[in-house]
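Asker: Sequence first, then the predicted structure, then my questions.
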Amino acid sequence: MSRTTHLDREVGQAFSALSAAAKKGLGDPGLAELVVIRASQINHCAFCLDMHLAIARKHGVSEKQLDLLAAWEEAGGLYDERERAALALTEVVTVLTEGFVPDAVYDNAAKYFDDTRLAHLIALIVAINNWNRVMVGRRIPPGGYTP
């Protein structure tokens, strides 16, 4: 199978539907892009980084936020508390090194997101991790995305 064939059509549609529903339910396109970019950084997914950086710019995410996202914890007030809570949750759900999400991280996110938006945030993190694993696993190079 060619590396340009990313996914079976049915699987791709399911992944896309999950991603779209999660983003819609989160209700903040800029934050959604910060989340998917951060997960993609952790997972070293060049294809998804290339794609979502372009989308983030389209949604008005600042270049400074994009430039410093890998070091968001050290970036002072560049990210607000809601963004910081979402990014912390993104990191622990993406990595799961302890086998669970620490209560402090979950509880902090729950302060900024109601139950529905928190569920959508977690679904978005799961969705981008799915995409990252497919693209990295298939070694899909950046540059194939056109807005």
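Answerer: All right, it came through fine. Residues are numbered from 1 along each chain as shown.
Asker: from here on, contacts and neighbour counts on C-alpha atoms
Answerer: Will do.
Asker: Centroid-nearest residue for the protein?
Answerer: Nearest to the geometric centre of the chain sits residue 36, at 1.6 Å (CA atoms, centre = their mean).
Asker: does the nearest residue to it once chain neighbours are set aside sit in a helix or strand, and which one?
Answerer: Leaving aside its chain neighbours, residue 36 sits nearest to residue 128 (5.9 Å; criterion: CA to CA, 6 or more residues apart in numbering). According to DSSP states H and E, residue 128 maps onto helix 115-138.
Asker: The structure to be compared is supplied as follows:
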Amino acid sequence: MEPTKRTTHLDAGVRTAMQGLSAAAKRGLGDPALAELVMIRASQVNHCAFCLDMHLELARKHGVDEDRIQLLDAWEEAEGIYSERERAAFALTEAVTVLTDGFVPDEVYEHAAQHFDDAQLAHLIGLITVINGWNRLMVTRRIAPGSTEW
């Protein structure tokens, strides 16, 4: 059975606020390629085809190598492909996205804090939070990849 298409448009004020938060978090992180990889990883976990499609394209525009994109879903096993800083960001992304035990484990947070200064870590957490919000908005409304009706 095919899922019912849901075409509820996003309120312009909500969209503008979300876009502003996303832009601020990306700017503060200071690494556009890492920002796109983080957003891809969260979107993979959340099964958001719309966001995956968008951020895969943006990652390529920021020069992310195709191997790094292809192996992101298995980043823990892809030794030597990602830096320790990136791996810390991916672990934090997964911990914030899933919240399996209701919190982010101290060791995951502390590992990320070793690779990002306070301001960068705050922006990384903001970025993870906003992409999770976008994922939920798009998945709930079943917005298709490449859609302009969101």
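Answerer: Cool, the structure landed. Here the structure is a predicted model, which means the values were calculated and not measured.
Asker: Got a TM-score for the pair?
Answerer: Remark: TM-score between the superposed chains equals 0.95 [TM-score structural alignment, normalised by the length of structure 1]; 144 aligned residues with a CA RMSD of 1.2 Å.
Asker: rewinding a little: just tell me what the residue nearest to residue 36 of structure 1 corresponds to in structure 2.
Answerer: If you follow residue 128 of structure 1 across to structure 2 using TM-score structural alignment, you land on residue 131.
Asker: what sits against its match?
Answerer: Contact analysis of residue 131 of structure 2 by CA atoms under 8 Å, 6 or more residues apart in numbering lists 22, 39, 42-43.
Asker: From residue 107 of structure 2, how far out is it?
Answerer: Noted for residue 131 of structure 2: a distance of 23 Å to residue 107 of structure 2, by CA to CA, to the nearest Å.
Asker: can you check residue 138 of structure 2 too?
Answerer: Relative to residue 107 of structure 2, residue 138 of structure 2 is positioned 31 Å away (CA to CA).
Asker: picking up where we left off before, which one of the contacts of residue 131 of structure 2 is nearest residue 90 of structure 2?
Answerer: residue 42 (8.5 Å; CA to CA).
Asker: Could you find the counterpart of that closest one in structure 1?
Answerer: In structure 1, residue 42 of structure 2 lines up with residue 39, judged by TM-score structural alignment.
Asker: Please determine how far that match is located from residue 138 of structure 1.
Answerer: In terms of CA to CA, residue 39 of structure 1 sits 17 Å off from residue 138 of structure 1.
Asker: Which one's more surrounded, those two?
Answerer: When residue 39 of structure 1 and residue 138 are compared for neighbours, residue 39 comes out ahead with 27 against 15, by other CA atoms under 10 Å.
Asker: Run through the residues that contact whichever residue in structure 1 pairs up with residue 52 of structure 2.
Answerer: The equivalent of residue 52 of structure 2 in structure 1 is residue 49 (alignment by TM-score structural alignment). Applying CA under 8 Å, 6+ apart, we find residue 49 of structure 1 in contact with 37, 40-41, 142.
Asker: buried residues in the host helix or strand of residue 49 of structure 1?
Answerer: Assessed by DSSP H and E, residue 49 of structure 1 sits inside helix 46-58. Across helix 46-58 of structure 1, burial judged by 16 or more other CA atoms under 10 Å covers 46-56.
Asker: Need the three-state assignment for residue 5 of structure 1.
Answerer: On the three-state scheme (DSSP: H, G, I helix; E, B strand; the rest coil), residue 5 of structure 1 is labelled coil.
Asker: quick one, what contacts it?
Answerer: Contact analysis of residue 5 of structure 1 by CA under 8 Å, 6+ apart lists nothing.
Asker: quick one: it from residue 18 of structure 1, how far?
Answerer: Taken as CA to CA, the span from residue 5 of structure 1 to residue 18 of structure 1 is 20 Å.
Asker: before we move on, what about residue 137 of structure 1?
Answerer: Applying CA to CA, the value for residue 137 of structure 1 to residue 18 of structure 1 is 20 Å.
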